[in-house]
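Visitor: My questions concern the predicted model and sequence given below.
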Amino acid sequence: MRSLGWLRLPLVVTYVFLYLPILVLVVLSFNASKQPFSWGGFSTKWYAELAGNADVLQGLGNTLIVALGATVLSTILGTLLAVGLHRHSRSSLLDAYALVPAILPDLVLGIGLLAFFTLVSMTLGLWSVLLAHVVFGMAFVTAVVRARLSQVDPSLEEASRDLGAGQVSTFFRITVPGLMPAIVAGALLVFTLSLDEFVIAFFTNGPSSPTLPIVIYSMVRFGVTPEINALASILMLVSFTAVISVQRLTRPTDTV
C-alpha cells in the first residue's frame, strides 16, 4: 500500500464500492425485522426458514445436480483437452477456440445453445443445463491446466517411459499427480461458476426444473426479503471459499 502513493485513495474507494453492498446484505440477513432497512435485533431465523422453503430446496437440489455433474465432466474433458493441445498442437488458433466459451458473453452463449438444442429437438431440462455448463466449464479447466502444464518438467514423463511404463501408466502416475493442483483448482472454479450461473440456465432450462439462481430471480421480482439475503449470504460464502482455494492452489511454487 505504501508503494501505491496517491493511488491508495481510488483503490480504497473501489473496494468500498464493491464490497460495502455485500457487507450490508450479510448484516441484513441477520435482521429479525422483515423491513429491509429497519433493524429489529439480531436473529438467525431467516436461515432456519430457508430449510422449510420447498421452492428453495428444489432449486438447490437441481443446482447441485448440475454443478456437480458439470464439474466432473468439465474437469475430465478440460484436462484432456489441455494435455492434447499442449502436446500435439502449436496452433494459436486452436488455443483460442478452446477458450472461446469462457470469453463469449453469457447472453450470446445461452441463445446459441438454445438454438442448437431446438435444432436437434432436445427437450429442455436439467440435462440441457448440464451440457450447457460443461461447454463453458471445460474452457476454464483447459485454461487453468494449460497454465500448469508449462511448469511441469517433461523429463519426468520421459524417465517414466524409459523405465518401461506405458503411456497410460505414465499419464496417471506422473502427469496427473503433477497437474493435480490445477485440476482441483479448475474443478472448484467450475463448481462456483455453475452454482451461481443464471443467464445460460435461464435460456436452456425447462419450466419444471428451475435452478437456484432462477428461483432467486423469481423471488426477487416481488421484493427482496430477509430470506433472500440469507440465501445470498450462503452462496457468497461458498463462492468466496472456492475462489480463495483456487487462488491458493494455483500459486506459483518455488522450484529448486
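Guide: Perfect, I can see it now.

Visitor: contacts, neighbours, all on C-alpha from now
Guide: Will do.

Visitor: secondary structure class for the most centrally placed residue in the chain?
Guide: Taking CA atoms, centre = their mean, the centroid of the chain lies closest to residue 193, which sits 2.2 Å from it. With DSSP: H, G, I helix; E, B strand; the rest coil as the basis, residue 193 sits in helix.

Visitor: if I pick the nearest residue to it once chain neighbours are set aside, what's in contact with it?
Guide: In this structure, residue 193 finds its nearest non-sequential neighbour in residue 137, 7.9 Å apart by CA to CA, 6 or more residues apart in numbering. Counting by CA atoms under 8 Å, 6 or more residues apart in numbering, residue 137 touches 70, 71, 74, 75, 78, 102, 190, 193, 194.

Visitor: what's the closest of the residues you listed to residue 90?
Guide: residue 78 (17.5 Å; CA to CA).

Visitor: For the stretch 1-150 of the chain, just list every one of the helices.
Guide: 8-28, 45-50, 54-88, 92-103, 106-119, 126-149 (DSSP state H, counting those that start in this stretch).

Visitor: buried set for the fifth one?
Guide: Of the residues in helix 106-119, those buried under the neighbour-count criterion (16 or more other CA atoms under 10 Å) are 106, 109, 110, 111, 113, 114, 117.

Visitor: what comes into contact with it?
Guide: In contact with helix 106-119 (CA under 8 Å, 6+ apart) are residues 101, 123, 124, 128, 132, 199, 200, 201, 202, 203, 204.

Visitor: So which residues make contact with stretch 152-168?
Guide: So stretch 152-168 is contacted by 170, 171, 174, 175, 178, 179 (CA under 8 Å, 6+ apart).

Visitor: So which of those sit within helices?
Guide: Within these, residues falling in helices by DSSP state H are 170, 178, 179.

Visitor: any chance of the contacts of stretch 152-168 in CSV, plus distance to residue 229 and neighbour count?
Guide: CSV is the format used below for these (distance: CA to CA, whole Å; neighbours: other CA atoms under 10 Å):
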residue, distance to residue 229, neighbour count
170, 49, 18
171, 46, 16
174, 46, 16
175, 44, 19
178, 41, 18
179, 38, 20
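
Visitor: ok, of those residues, which one's closest to residue 22?
Guide: residue 179 (34.4 Å).

Visitor: doesn't residue 150 make contact with that closest one?
Guide: No: if you go by CA atoms under 8 Å, residue 179 and residue 150 don't touch, sitting 10.3 Å apart.

Visitor: wait, what's in contact with the closest residue to residue 83 other than its chain neighbours?
Guide: Nearest residue to residue 83, sequence neighbours excluded (CA to CA, 6+ apart): residue 146, at 7.1 Å. Applying CA under 8 Å, 6+ apart to residue 146 gives the contacts 82, 83, 86.

Visitor: again, but for residue 143
Guide: So residue 143 contacts 82, 99 (CA under 8 Å, 6+ apart).

Visitor: Check it against this one:
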Amino acid sequence: MSALAPPRTASTAATGPPSEPAPVRSGITVPAWVWAIPPVVLLTLAVLYPLGSVISESFTGPDGGFSTRPYVDVLSSTRFRTALTTTVLIAVGSTVGCLVLGLVLALIIAFVPFPGSGSAGRFIDTYLSFPSFLITLALLFVYGTVGMANGMWTDLTGADSGPFTFLSTPWGVILAEVTFFTPFVLRPLLAAFAQIDTAQLEAASSLGARPARVVRSVILPEALPALVAGGALVLVLCLNEFAIVLFTGAKDVVTLPMLVYSSAILEADYTTACVVATINATLSIGLYLLYRSLTSRLGAPTDGGRRARP
C-alpha cells in the first residue's frame, strides 16, 4: 500500500507545485570591447595605415631616415607656391560662382511659381550623382577646340580655328567646377527655404517691402547656415578636385592635386608627392574644422508655420 501524499495547504494550492530550478548557463561572457576589435583592425588596415605611410614617406630624407628637408624643399620651390596660389584662386572663384548661382536658382525654384518646379528639385538630386568628368566632357563637346561652338564659327567664317579656347585656362576650370558643384549649394538652400515660415514673407510684403528687401531681410538670415555649409563644402571639394582639371586639358593650370599626380606618376618622385598630398590634406582638414565651427555658431534655421515649396 503506497504512502499517502501530504495534504495540500492553501498556499500550496494557490502557488501550485514547486518549479524546477533554472538551468545554469555555462557559456563565457565576451567583454564588449572585444567586438570593437574587428572594425578597428579593418579601419586601420584600410585607412589609417595608408595615410600613415604617406605621412611617413613625406618625412623621409635622401638617406632613408627621418628628415624635414623634403618639406623645406617643397615649400621653398616656385612650382609649389604657384600650384598653391592657383589652387586657392580657382577654389575661391568657383565657390563664389556656386554661391551666387545656387542662391539665385534656389530662390527661383522655392519662391517663384512655375510649372515643373518639383521636377527641377528632383533633377538636382539626380545631378548630384553625376561624375565630375562627365560634366567636363559635356563642356568639351560644346566649347572645346573641336567642339560645336568652334565648329559653327569655322563653318561660318572659313577660319582655320575657332575663338573659344578658354577651357584650357583657369577660367575654363572655374566654369566646369561651377557647373558641377552648384547643386551642392543648391540642395541645402532648398532644404533651408522649405523651413521658412511663409507668414513672415506675407507680413513683409503687406508692409510694402520690395522683393529684394524681403530676400535680404527675411530669407537670407534664415538660409545663412545652409549657405555657409554649402560654400564650405564646395570650397573643400574644389581644393581637392583632380578630374575636372585633367579633363579640361589645361596643361598650364597646375593645382595641388595635379602636382601630386605629376610628381608621383610622371616623375616617380614619391617623397615630393607625399609632401604635397599631406599639405593638401592639412588644408582640407583645417577648412572642415572651420566649417564645423561656423555652422555650430550660426545654428539651424527656425521652424514653424507654413513652408515654402521644397
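Guide: Received it, and whenever you're ready, just let me know what you need. Keep in mind that what you see is a predicted model, and the values were worked out from it rather than measured.

Visitor: After superposition, what's the TM-score here?
Guide: The pair, once superposed, lands on a TM-score of 0.84 when counted by TM-score structural alignment, normalised by the length of the first structure; 248 aligned residues with a CA RMSD of 2.7 Å.

Visitor: picking up where we left off before, what's the residue nearest to residue 83 of the first structure aligned with over in the second structure?
Guide: Aligning on TM-score structural alignment places residue 146 of the first structure opposite residue 190 in the second structure.

Visitor: Ok, residue 79 of the first structure next?
Guide: By TM-score structural alignment, residue 79 of the first structure lines up with residue 103.

Visitor: Also residue 23 of the first structure?
Guide: Aligned partner of residue 23 of the first structure by TM-score structural alignment: residue 52.

Visitor: Ok, residue 129 of the first structure next?
Guide: In the second structure, residue 129 of the first structure lands on residue 173 (TM-score structural alignment).

Visitor: how deep is its match tucked in, by neighbour count?
Guide: Residues lying near residue 173 of the second structure (other CA atoms under 10 Å) number 25.

Visitor: does it really touch residue 244, like I thought?
Guide: Yes: with contact defined as CA under 8 Å, residue 173 of the second structure counts as touching residue 244 (6.8 Å).

Visitor: which neighbours do these two share?
Guide: By CA under 8 Å, 6+ apart, no residue touches both residue 173 of the second structure and residue 244.

Visitor: could I get the contacts of helix 106-119 of the first structure as a markdown table with neighbour count and distance to residue 16 of the first structure?
Guide: What follows is the contacts of helix 106-119 of the first structure, written out as a markdown table (neighbours: other CA atoms under 10 Å; distance: CA to CA, whole Å):
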| residue | neighbour count | distance to residue 16 of the first structure |
| --- | --- | --- |
| 101 | 20 | 31 |
| 123 | 13 | 44 |
| 124 | 18 | 41 |
| 128 | 21 | 39 |
| 132 | 24 | 34 |
| 199 | 17 | 27 |
| 200 | 23 | 30 |
| 201 | 28 | 31 |
| 202 | 19 | 31 |
| 203 | 21 | 33 |
| 204 | 27 | 35 |
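
Visitor: among those residues, which two are most distant?
Guide: Every pair of the contacts of helix 106-119 of the first structure checked by CA to CA; the farthest is 101 and 123, at 22.3 Å.

Visitor: May I see the helices of the stretch 1-150 of the first structure arranged in CSV, with distance to residue 34 of the first structure as well?
Guide: Formatted as CSV, these follow (distance: least, CA to CA, whole Å):
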stretch, distance to residue 34 of the first structure
helix 8-28, 10
helix 45-50, 10
helix 54-88, 18
helix 92-103, 39
helix 106-119, 34
helix 126-149, 34
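
Visitor: most tightly surrounded among the ones you listed?
Guide: Comparing the helices of the stretch 1-150 of the first structure by mean neighbour count (mean count of other CA atoms under 10 Å), helix 126-149 ranks first with a mean of 24.

Visitor: The helix or strand following it vs the second structure - mean distance after superposition?
Guide: Helices and strands here follow DSSP states H and E; after helix 126-149 of the first structure, the next one along the chain is helix 154-162. Taking mean CA distance after the TM-score superposition for the first structure, the mean distance separating helix 154-162 of the first structure from the aligned residues in the second structure is 2.5 Å.

Visitor: Check which residues of helix 154-162 of the first structure are buried.
Guide: So, applying 16+ other CA under 10 Å, buried residues of helix 154-162 of the first structure: 157, 160.

Visitor: circling back: can you tell me how far the residue nearest to residue 83 of the first structure is from residue 202 of the first structure?
Guide: Between residue 146 of the first structure and residue 202 of the first structure the computed distance is 30 Å (CA to CA, to the nearest Å).

Visitor: ok, now residue 255 of the first structure?
Guide: Applying CA to CA to residue 255 of the first structure and residue 202 of the first structure gives a distance of 45 Å.

Visitor: And for residue 213 of the first structure?
Guide: Distance from residue 213 of the first structure to residue 202 of the first structure, by CA to CA: 9 Å.

Visitor: Tell me the counterpart of residue 94 of the first structure in the second structure.
Guide: With TM-score structural alignment as the criterion, residue 94 of the first structure matches residue 120.

Visitor: Now do the contacts for its match.
Guide: Per CA under 8 Å, 6+ apart, neighbours of residue 120 of the second structure: residue 109.

Visitor: next one: residue 244 of the second structure
Guide: Residue 244 of the second structure neighbours (CA under 8 Å, 6+ apart): 132, 133, 136, 173, 176, 177.

Visitor: Can I take it that it is in a helix?
Guide: Yes: counting by three-state DSSP, residue 244 of the second structure is located in a helix.

Visitor: aligned partner of it in the first structure?
Guide: In the first structure, residue 244 of the second structure lands on residue 200 (TM-score structural alignment).

Visitor: same thing with residue 207 of the second structure?
Guide: In the first structure, residue 207 of the second structure lands on residue 163 (TM-score structural alignment).

Visitor: Report how many residues lie close to its match.
Guide: Neighbours of residue 163 of the first structure using other CA under 10 Å come to 9.

Visitor: could you measure it against residue 175 of the first structure, distance?
Guide: From residue 163 of the first structure over to residue 175 of the first structure (counting by CA to CA), the distance is 15 Å.

Visitor: ok now stretch 288-304 of the second structure, how far from the chain's centre?
Guide: 16 Å (CA atoms, centre = their mean, to the nearest Å).

Visitor: Let me see the contact set for the residue nearest to residue 245 of the first structure when sequence neighbours are not counted.
Guide: Nearest residue to residue 245 of the first structure in three dimensions, chain neighbours excluded: residue 185, at 7.2 Å (CA to CA, 6+ apart). Counting by CA under 8 Å, 6+ apart, residue 185 of the first structure touches 144, 245, 246, 247, 249, 250.

Visitor: would you list those in TSV and tack on distance to residue 57 of the first structure?
Guide: Converted to TSV, the contacts of residue 185 of the first structure look like this (distance: CA to CA, whole Å):
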residue	distance to residue 57 of the first structure
144	32
245	26
246	27
247	30
249	31
250	33
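
Visitor: Sounds good, over and out.
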